[in-house]
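Peer 1: I need the structure of the sequence given here:
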Amino acid sequence: MPSASTGASVTTGAAVSAPLAASVPAADSRMAPGGPGYRRMSFALFLAGVATFALLYSTQALLPLLSSDFGVSASEASWTVSAATGGLALFVLPMSALSERFGRRTLMTASLVVAVTVGLLVPFAPSIGALVALRAVQGAALAGLPASATAYLAEEVRPKALITAIGLFVAGNSVGGMSGRVITGWVAQEWGWRVAVGTIGLIAVVCAVAFRLLLPAPRHFTPGSLRPRVLARTVRGHLANPLLCRLYAIGALFMTVFGGVYTVIGYRLGEAPFSLPQGIVGSVFLIYLVGTVSASTAGRLAGRLGRRGSLYLAGATTTAGLLLSLAGSLAMVLLGLVLITAGFFAGHAVASSSVSHTAKEGRAQASALYQSAYYIGSSAGSTLGAVAFHAGGWAGTVAMGLFAVLGVVSITLFGTRAARTAARRVPAPAH
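Peer 2: This is a model prediction of the structure:
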């Protein structure tokens, strides 16, 4: 982690020698809970997370309506989600490079401006092809948010508060994803999907303005280089780090489960034996509030169980939720969704904060690679979940999810064994 800016040096008079003065630790001027600017920063990034996820997944709860309006299948309608997350995955790394040069706050602001502008155009899409294209552009614009936000936090927040700060940003993601789906569900039931996505666009405008007014100016950012060779060298260094690669894979696999489940849950609940109306289906996404809690408490969970222990628990919780969701009872399906959501957000918060903790240089690129893998997982989950649902019903989607969770547990187990092997190789200190 780059060294923080320091305050005035501490002395005890002229008698203090230069070596002694140099050994006195400087005050850490980065933000911490209870300190100046921390609440403004937390709320600003919370709002950025709300806007990002509300826009990114604004069509997910509306897929049955899109299928009906445009006369397309579930897998074709799912591309309105996959295109947005795929655009984000492709552009997050280039956007992170721009943030190294022009600053985190500047890029996050520009990304939100473009994304909300496109969001106001989405309701006027004349065809499913045009809608998918607009969503891809919107996802590419939103790519400037995730990696820049985590890099901003890594630079401006003290290390001990980093997991909590990132957890609050992830909590904003869960609130945005939840509110976007719930609002669109009820609005669409009365006025159609076009008014619904337009409403989300207007909400995102408000969040974007408040974000720019509240976020403190960065104090510890140092502009980097845009030279392709420098960027390529940084990326190669991150990809050569086994721990970072494991974290990237874990993020992608967790999101594959989550994206698949929530892409097709509307189809399942709208069909027999449940046959729920669109507004009620949208309200199911209130379960995202569970993610808000689990993400914001991930720091305390990691403090008790360790990072790998937290990932094991997140995987076990997600697995239990997938199995419960197979029941024919609506109550059991909803309980399953609660556990899936809690496990996913806890695992995501721990994995993403571990990336920022592990990367000592090029944090924006390290975070960008995580976000790229994460949203590739989202795109894959949305598409594969719909295909699996078409082929084998809800059981097919659950089987896909269980396979992905098995990958998470296997990777974490491999990391645990690798850490134990490395610890045994460390020579004992000489006496």
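Peer 1: CA only for contacts and neighbour counts going forward, please
Peer 2: OK.
Peer 1: could you pull out the helices in the stretch 151-300 of the chain for me?
Peer 2: With helices called from DSSP state H, counting those that start in this stretch, the stretch 151-300 of the chain shows them at 162-191, 193-214, 228-239, 242-270, 278-283, 288-296, 298-324.
Peer 1: output those helices as TSV; include the columns distance to residue 418.
Peer 2: What follows is those, written out as TSV (distance: least, CA to CA, whole Å):
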stretch	distance to residue 418
helix 162-191	23
helix 193-214	42
helix 228-239	17
helix 242-270	10
helix 278-283	43
helix 288-296	27
helix 298-324	12
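Peer 1: CSV please, covering those and showing distance to residue 430 and mean neighbour count.
Peer 2: Listed next are the helices of the stretch 151-300 of the chain as CSV, based on distance: least, CA to CA, whole Å; neighbours: other CA atoms under 10 Å:
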stretch, distance to residue 430, mean neighbour count
helix 162-191, 35, 25
helix 193-214, 53, 20
helix 228-239, 33, 15
helix 242-270, 29, 24
helix 278-283, 63, 21
helix 288-296, 43, 24
helix 298-324, 29, 20
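Peer 1: before we go on, could you also do this sequence so I can check it against the first one:
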Amino acid sequence: MGAASTVSVTSAASTTDSRMTPGGPGYRRMSLALFLAGVATFALLYSTQALLPLISGDFGVTASAASWTVSAATGALALFVLPMSALSERFGRRTVMTASLGIAVTVGLLVPFAPSVGTLIALRAVQGAALAGLPASATAYLAEEVRPKALITAIGLFVAGNSVGGMSGRVITGWVAQEWGWRVAVGTIGVVAVACAVAFRLLLPAPKHFKAGSLRPRVLARTVRAHLSNPLLRRLYAIGALFMTVFGAVYTVIGYRLTDAPFSLPQGIIGSIFLVYLVGTVSASTAGKLVGRLGRRGSLYLAGGTTTAGLLLSLADSLVLVLLGLVLITAGFFAGHAVASSSVSHTAKEGRAQASALYQSAYYVGSSAGSTLGAVAFHAGGWGGTVALGLLAVVGVVGITVLGSRAARVQARRSLLAAH
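Peer 2: Model (predicted):
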């Protein structure tokens, strides 16, 4: 009788959980919709990154000045992601994501007509601010609409969409720019993003578990303070920022390195180099399995070690070794990002949109810092200077993870003593 009751209670509990799960109703539509949103976000956000040498030549500016067409977009995203997450708490995740994509793709169609580098940077800043409504709202939507056991996999698919967007944006712009210039190239990305935005809105299921929150500044400030007072969340925010510092620095400068001797590659080939993003697609989408085998901290150690190996390999003057280095850097970054971002959603029990927004803010601050500092380091010390910056950031990731491991052991001992 007792066993039967237990089975019936368990069955009832499972049937009352209407959140999505792999193979269940709406899961594939949701996964594809957010995958396409990720594609559009990264394609737009980094649409000028592979074109920086051409932009430098067109406007007659240095690499550091041209890098602001990337840094302005990521910096504005970092600045606006928290306010946009608050809007999503009030008006709904799907509404904010749809509006954000709509504004971003509209600006994307205006970018090719920028008459000066200053105007281009300003338009890119507006585009980044608009895109701020996507990352935090998407992870909050998943945390509310997907069952916990499937959350890492679902977020991994969204991150995989980021990698596909970053890759396709750079590959397309590289070849288009080689034939018709950088303006036509970024215009092409704008059209692709429009298609992704329309498909996203048509596919994404209406939320069933969203509960509107408050827009009152005091409530928002209290939620933010609670998240920032959580040591685990602070560590995850720092890890996301440091991983993105490496990634932003490497991919902002790599075009300049490959156009110089001894490689002297044309723009189309340089754009094709970004096909290594496919590695990031795989590593992000398999992050759930990686965590299942190694745990979250073990996965972060592996991601940091992989990134380090890639940075060191990229110092070689062999194109094959440079490409292998980029593969390892990309795999390590996307795996680390997927683990850290999903850990934020798992850790935050309330105010998930704000928790995710703080992570995204730190993440894109890291991107802006990496883009700018990577270019400065390249001017000061060549590719070796950029690699040194990346290695310093990875040391920070490993150090923070070690501190987290020690803190977990101390907490476990305290819990054991309290139990006795």
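Peer 1: so which of the helices of the stretch 151-300 of the first structure gets nearest residue 75 of the first structure?
Peer 2: Of all these, it is helix 242-270 that lies closest to residue 75 of the first structure, at 9.3 Å by CA to CA.
Peer 1: and the closest one, how far from the second structure on average?
Peer 2: Mean deviation of helix 242-270 of the first structure from its aligned counterpart in the second structure after superposition (mean CA distance after the TM-score superposition for the first structure): 0.2 Å.
Peer 1: between that helix and helix 228-239, how many degrees?
Peer 2: Counting by axes from the mean of the first three to the mean of the last three CA atoms, to 10 degrees, helix 242-270 of the first structure lies at 80 degrees to helix 228-239.
Peer 1: chain center to helix 242-270 of the first structure: distance?
Peer 2: 11 Å (CA atoms, centre = their mean, to the nearest Å).
Peer 1: what's that helix aligned against in the second structure?
Peer 2: Under TM-score structural alignment, the match for helix 242-270 of the first structure in the second structure covers residues 231-259.
Peer 1: ok, stretch 362-371 of the first structure next?
Peer 2: Residue correspondence for stretch 362-371 of the first structure in the second structure, counting by TM-score structural alignment: residues 351-360.
Peer 1: kindly report the same for stretch 316-325 of the first structure.
Peer 2: Counterpart in the second structure of stretch 316-325 of the first structure, with TM-score structural alignment as the criterion, is residues 305-314.
Peer 1: ok, average deviation of whichever helix in the second structure runs longest from the first structure?
Peer 2: Across the second structure, the longest stretch assigned as helix under DSSP state H is helix 352-419. Using mean CA distance after the TM-score superposition for the first structure, helix 352-419 of the second structure ends up 0.6 Å from its aligned counterpart in the first structure, as a mean over the superposed pairs.
Peer 1: got the angle for that helix vs helix 287-313?
Peer 2: Taking the same axes, to 10 degrees, one finds that helix 352-419 of the second structure is oriented at 100 degrees with respect to helix 287-313.
Peer 1: who does helix 352-419 of the second structure touch, helix- and strand-wise?
Peer 2: helix 63-66, helix 68-91, helix 135-145, helix 217-228, helix 231-259, helix 287-313, helix 319-347 (3 or more CA pairs under 8 Å, 6 or more residues apart in numbering; DSSP states H and E).
Peer 1: from memory residue 272 of the second structure sits against residue 176, does it?
Peer 2: No. Because the distance of 11.3 Å does not satisfy CA atoms under 8 Å, residue 272 of the second structure is recorded as not touching residue 176.
Peer 1: coming back round to it: so what touches the match of stretch 362-371 of the first structure?
Peer 2: If you take CA atoms under 8 Å, 6 or more residues apart in numbering as the criterion, stretch 351-360 of the second structure is touched by 78, 81-82, 85-86, 88-89, 135-137, 139-140, 143, 223-224, 227, 233, 236-237, 240, 341, 344-345, 348.
Peer 1: quick one: buried residues of that stretch?
Peer 2: 351-360 (16 or more other CA atoms under 10 Å).
Peer 1: out of the residues you listed, who's nearest residue 255 of the second structure?
Peer 2: Within these, proximity to residue 255 of the second structure (CA to CA) peaks at residue 360, which comes in at 25.6 Å.
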